[in-house]
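Chemist: Got a sequence here, can you build the structure:
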Amino acid sequence: MNDHEKSMATGLPADHEKSTATGLPADQEKSTAAGLPADHERATATGGLPADHSTPTGGLPADHVAAFAALFGAPPEAPAVPVDWDAVEEWAGLRLPADYKAIATAYGPLDIGERLWLHTPFDREGGWFDYGSFVESGRRDAPGVLPFGATRMSDTLYWDTTASDDPDLWPVVVHLQDAANAGRDPWLRLGTPLLPALAGFVADGLRPVLARSGLAGDEAYAWTPPARRPEPTPEQRAALTEGSGLKALTALLPPPAAPRLGDRNWEWLYERLGTRLPTEYVRLMETYGGGGWCQWLRFGLPLGTGRYDLAPWAEWYGETYRELRDAHPRYHPLAAWPEPGGFLAFADSIDGDQLCWLTEGDDPDAWPLVVVPRHADQGPPLTGTLTGNLLAWLRGELATEGLPRLVRTGEDPLEIIEFAPFTDEPDDQDEGPAGTDSAGTGPAGTDSAGTGPAGTGSASTGSPPTAG
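Modeler: Predicted coordinates:
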């Protein structure tokens, strides 16, 4: 494979320049029968691992833990988080590679070389990282991929499960976020299983040091797979295309038996805000309460006093927006409640976009909706009602800044869309509201990434990887 072919295959520069922040190689490609990098002398039968840890076939180590320790050293002193691999594999519907399971069992979740996270199953109360969400989200990024790691540059590491029926032969592929942002093919196809891929990263400059992942901290415990999603009912299927208003919405996503509103009452809220709110919003909240829609759009508790509930959040966000408008009026053109006609934020996305009313006129039921986007110029108001827009978004009929398309081609919407009611006060969570820093103190729209801590999610841009 010549330099031009490598560049065309990876979408990266043809030279051997590394991603400056990740230390990951820019040009590893399949080229030999062993599937090892073409341009390194380490492309041997051992896959770049010490010879005494190899087996006669496949380049796979006989002792995965010893081979990993030869690269990165002994496990951290604290015991690894226990993993019930039978439960994990039953939930995933796949057997996982033996080297990964051995490393995860001995080492737990890791920060490798201060640049790469090896994610393993664990749970932590109030933590940033959710293993189940990470895997489920990552599997949607391309057919047959299964995520297991990430980098500080928001790259994501996967296995290509389509390459073999044997998970121990699954090659590693990497989604390079910088390449995706530049419009290039973002998929880096390493062509080797996990351990040889890690050996290649070390040979290409990744520091051979490790520590227990800070995402797990000292409070991590064994991960329990979530319950399987119930089979959709005929009423839900019909509601994907039929009906309107709250009746259709509740048929599509049945509300909780006891919606959580908060400890105060509506009159308290109206007095604090100095205005009544749209009747449709009140009906929606009394039906569903506070919670998250599709792991994207969050409605705080309307009658709560926590800092992320409706009144405290609307007050804080309006004040912050006015400060940003004073400094950057071009990018913050709106009036902000309680200014006349100003927007009043009542829901937010995980990326810090705000869903608001424009408080124009004396009739709250006539207030138009508007999205205040975090990473785009301000757009016009939405047309239609709150419930109508929410229903259209869930059905895939509405996609705009702050309300992106939820379902990808070939996916069943009823396997994706959901409402998750709050089961405890959002204020009890360690993380701040969507669009702020981890303490909840940074103003929305002021960081550069807007995606939460690196490595907690993945992106899907460009063509999916292919085996071979």
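Chemist: Only C-alpha atoms from now on, for both contacts and neighbour counts.
Modeler: Will do.
Chemist: what separates Glu360 from Val371, distance-wise?
Modeler: To Val371, Glu360 is 15 Å away according to CA to CA, to the nearest Å.
Chemist: So these two - more neighbours on which side?
Modeler: Taking other CA atoms under 10 Å, Glu360 and Val371 do not tie; Val371 has more neighbours (24 against 14).
Chemist: Check which helix or strand that one maps to.
Modeler: Using DSSP states H and E, Val371 sits within strand 369-372.
Chemist: name the helices or strands packed onto the helix or strand where Pro196 lies?
Modeler: Element membership for Pro196, per DSSP H and E: helix 194-203. If you count contacts as 3 or more CA pairs under 8 Å, 6 or more residues apart in numbering; DSSP states H and E, helix 194-203 packs onto helix 64-72, helix 98-107.
Chemist: Going by neighbour count, which residues in that helix are buried?
Modeler: For helix 194-203, a neighbour-count test (16 or more other CA atoms under 10 Å) marks Leu194, Leu195, Pro196, Ala197, Leu198, Ala199, Gly200, Phe201, Val202, Ala203 as buried.
Chemist: want to throw these into a markdown table with distance to Ala327?
Modeler: Output for the buried residues of helix 194-203, formatted as a markdown table (distance: CA to CA, whole Å):
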| residue | distance to Ala327 |
| --- | --- |
| Leu194 | 48 |
| Leu195 | 50 |
| Pro196 | 51 |
| Ala197 | 47 |
| Leu198 | 46 |
| Ala199 | 49 |
| Gly200 | 47 |
| Phe201 | 44 |
| Val202 | 45 |
| Ala203 | 47 |
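Chemist: right, and the pair among the residues you listed with maximum separation?
Modeler: Leu194 and Ala203 (14.3 Å; CA to CA).
Chemist: Quick check: next helix or strand after the longest helix along the chain?
Modeler: Looking across the chain with DSSP state H, the single longest helix is helix 310-327. Counting by DSSP H and E, the next helix or strand C-terminal to helix 310-327 is strand 343-349.
Chemist: Nearest to Val282 among the buried residues of helix 194-203?
Modeler: Distances from Val282 to the buried residues of helix 194-203, taken by CA to CA, are shortest for Leu194, at 51.7 Å.
Chemist: compare with the first, here's sequence two:
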Amino acid sequence: MTTLTALTTICPPPASPPSTPDWSQAETELGMRLPEDYKQLMATYGPGEFCNFLSLYYPHAPREAADLTGPMPARLRQQIEEVRHNARQPWPLPHPPEQLFATGVTGNGDYLFWVTQPSDKPDAWDVAVNQALRAPWYTFTGTLTQFLLAVISGTTRVPFFPEDLLDNGTTFTPARPTVEPPPPTDQQDSMNPSDIRAWARANGHPLPDRGRIPTEIIEAWKRGHTV
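Modeler: Take a look at the predicted model:
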């Protein structure tokens, strides 16, 4: 039984397979190969949350904070150094910051990183977990899928993860689809602030030439205008 099969046995993935990312494009943008176990993991589960606690980053995610190919991994490396050096007593790092590549986050603000050594052998990368960009650190020897299986099965406990993490069962909750804002209506397109101000003054609502137009005045203007 493979690690992924064991994981899906105790934590079933979504019934409908998620869309598969363009791995070639993602790796080109990152300038590095990604672990094969991660690709298979994402192809099986897609974006979402394990045990209502742990989420993995995903290529080209709609939210920047969850985008594996966005600025978040580099930003976190910088923030680790900033937090560390601003502390009264800087703590030692178990891995050089340049070797850490963020791959997930927990509900408590703990971050998961690949330890990208050797850089040309992504399938050999270990997983490091950091408590909210501060000490302590926990390093797991194995792949990201092996780490998830070990944590979700209860065979490994990260010291700063909640003790009741598994009390509600081993679940995976798919991320909600991003809702695109509705296209502007013709009435919204025709909403000229100058016209609204002129209408408001003509109807006894004094407004300055600049600043926010109160919502109630905008709604009153809408009620009196049809396109």
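Chemist: what TM-score do we get after superposing?
Modeler: Laid over one another, the chains give 0.66 as their TM-score (TM-score structural alignment, normalised by the length of the second structure), with 176 aligned residues with a CA RMSD of 2.8 Å.
Chemist: In JSON lines: the helices and strands packed on helix 194-203 of the first structure, plus distance to Trp296 of the first structure and mean neighbour count.
Modeler: Formatted as JSON lines, these follow (distance: least, CA to CA, whole Å; neighbours: other CA atoms under 10 Å):
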{"stretch": "helix 64-72", "distance to Trp296 of the first structure": "37", "mean neighbour count": "20"}
{"stretch": "helix 98-107", "distance to Trp296 of the first structure": "30", "mean neighbour count": "20"}
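Chemist: and of the ones you listed, who's closest to Arg189 of the first structure?
Modeler: helix 98-107 (18.4 Å).
Chemist: now that closest one: which residue numbers in the second structure?
Modeler: Matched against the second structure by TM-score structural alignment, helix 98-107 of the first structure finds no partner residues.
Chemist: again, but for stretch 344-353 of the first structure
Modeler: Under TM-score structural alignment, the match for stretch 344-353 of the first structure is residues 101-110.
Chemist: thinking again about what came up before, the helix holding Pro196 of the first structure maps to which residues in the second structure?
Modeler: Counting by TM-score structural alignment, helix 194-203 of the first structure falls onto no part of the second structure.
Chemist: C-terminal to that helix, what's the next element?
Modeler: Past helix 194-203 of the first structure, the next helix or strand by DSSP H and E is strand 210-212.
Chemist: now for that next one, which elements pack on it?
Modeler: Counting by 3+ CA pairs under 8 Å, 6+ apart, strand 210-212 of the first structure packs on strand 110-112.
Chemist: Give the other helices and strands that the next helix or strand after the strand it packs on contacts.
Modeler: Downstream of strand 110-112 of the first structure, the first helix or strand assigned by DSSP H and E is strand 116-118. Packing partners of strand 116-118 of the first structure (3+ CA pairs under 8 Å, 6+ apart): strand 110-112, strand 145-151.
Chemist: most tightly surrounded among the ones you listed?
Modeler: Most buried of these, by mean neighbour count (mean count of other CA atoms under 10 Å): strand 145-151, with a mean of 25.
Chemist: Can you give me the stretch of the second structure that that strand aligns onto?
Modeler: By TM-score structural alignment, strand 145-151 of the first structure lines up with nothing in the second structure.
Chemist: What angle do helix 194-203 and that strand make with each other?
Modeler: Interaxial angle, strand 145-151 of the first structure versus helix 194-203 (axes from the mean of the first three to the mean of the last three CA atoms, to 10 degrees): 30 degrees.
Chemist: what span of the second structure lines up against the strand holding Val371 of the first structure?
Modeler: Aligning strand 369-372 of the first structure against the second structure (TM-score structural alignment) gives residues 127-130.
Chemist: what lines up against Pro35 of the second structure once you look at the first structure?
Modeler: With TM-score structural alignment as the criterion, Pro35 of the second structure matches Pro278.
Chemist: And for that match, the neighbour number?
Modeler: Neighbours of Pro278 of the first structure using other CA under 10 Å come to 15.
Chemist: Would you confirm that it contacts Pro364?
Modeler: Yes. The criterion here is CA atoms under 8 Å, and Pro278 of the first structure meets it with Pro364 at 4.8 Å.
Chemist: does Ala420 of the first structure count as helix, strand or coil?
Modeler: At Ala420 of the first structure the chain is in strand, as set by DSSP: H, G, I helix; E, B strand; the rest coil.
Chemist: and the residue mapped onto it from the second structure, how many neighbours?
Modeler: Under the alignment by TM-score structural alignment, Ala420 of the first structure pairs with Thr173 in the second structure. By other CA under 10 Å, 18 other residues sit near Thr173 of the second structure.
Chemist: wait, what's in contact with Thr173 of the second structure?
Modeler: Pro14, Gly48, Glu49, Phe50, Cys51, Asn52 (CA atoms under 8 Å, 6 or more residues apart in numbering).
Chemist: how many neighbours does the closest residue to Gly306 of the first structure other than its chain neighbours have?
Modeler: Leaving aside its chain neighbours, Gly306 of the first structure sits nearest to Asp427 (5.7 Å; criterion: CA to CA, 6 or more residues apart in numbering). Number of residues near Asp427 of the first structure (other CA under 10 Å) recorded here: 17.
Chemist: part of a helix, is Asp427 of the first structure?
Modeler: Yes. Assessed by three-state DSSP, Asp427 of the first structure belongs to a helix.
Chemist: Now do it against Leu301 of the first structure, distance only.
Modeler: Counting by CA to CA, the gap from Asp427 of the first structure to Leu301 of the first structure is 10 Å.
Chemist: what do you get for Phe419 of the first structure?
Modeler: Distance from Phe419 of the first structure to Leu301 of the first structure, by CA to CA: 14 Å.
Chemist: same question, Ala345 of the first structure
Modeler: Distance from Ala345 of the first structure to Leu301 of the first structure, by CA to CA: 13 Å.
Chemist: Can you check which residues contact both of the two?
Modeler: Common neighbours of Ala345 of the first structure and Leu301 (CA under 8 Å, 6+ apart) are Leu310.
Chemist: list the contacts for Asp353 of the first structure?
Modeler: By CA under 8 Å, 6+ apart, Asp353 of the first structure lies in contact with Val371, Val372, Pro373, Arg374, Gly402, Gly435.
Chemist: mapped onto the second structure, which of those residues hold?
Modeler: Using both residues aligned by TM-score structural alignment, their matches' CA atoms under 8 Å, the second structure keeps these contacts from the contacts of Asp353 of the first structure: Val371, Val372, Pro373, Arg374.
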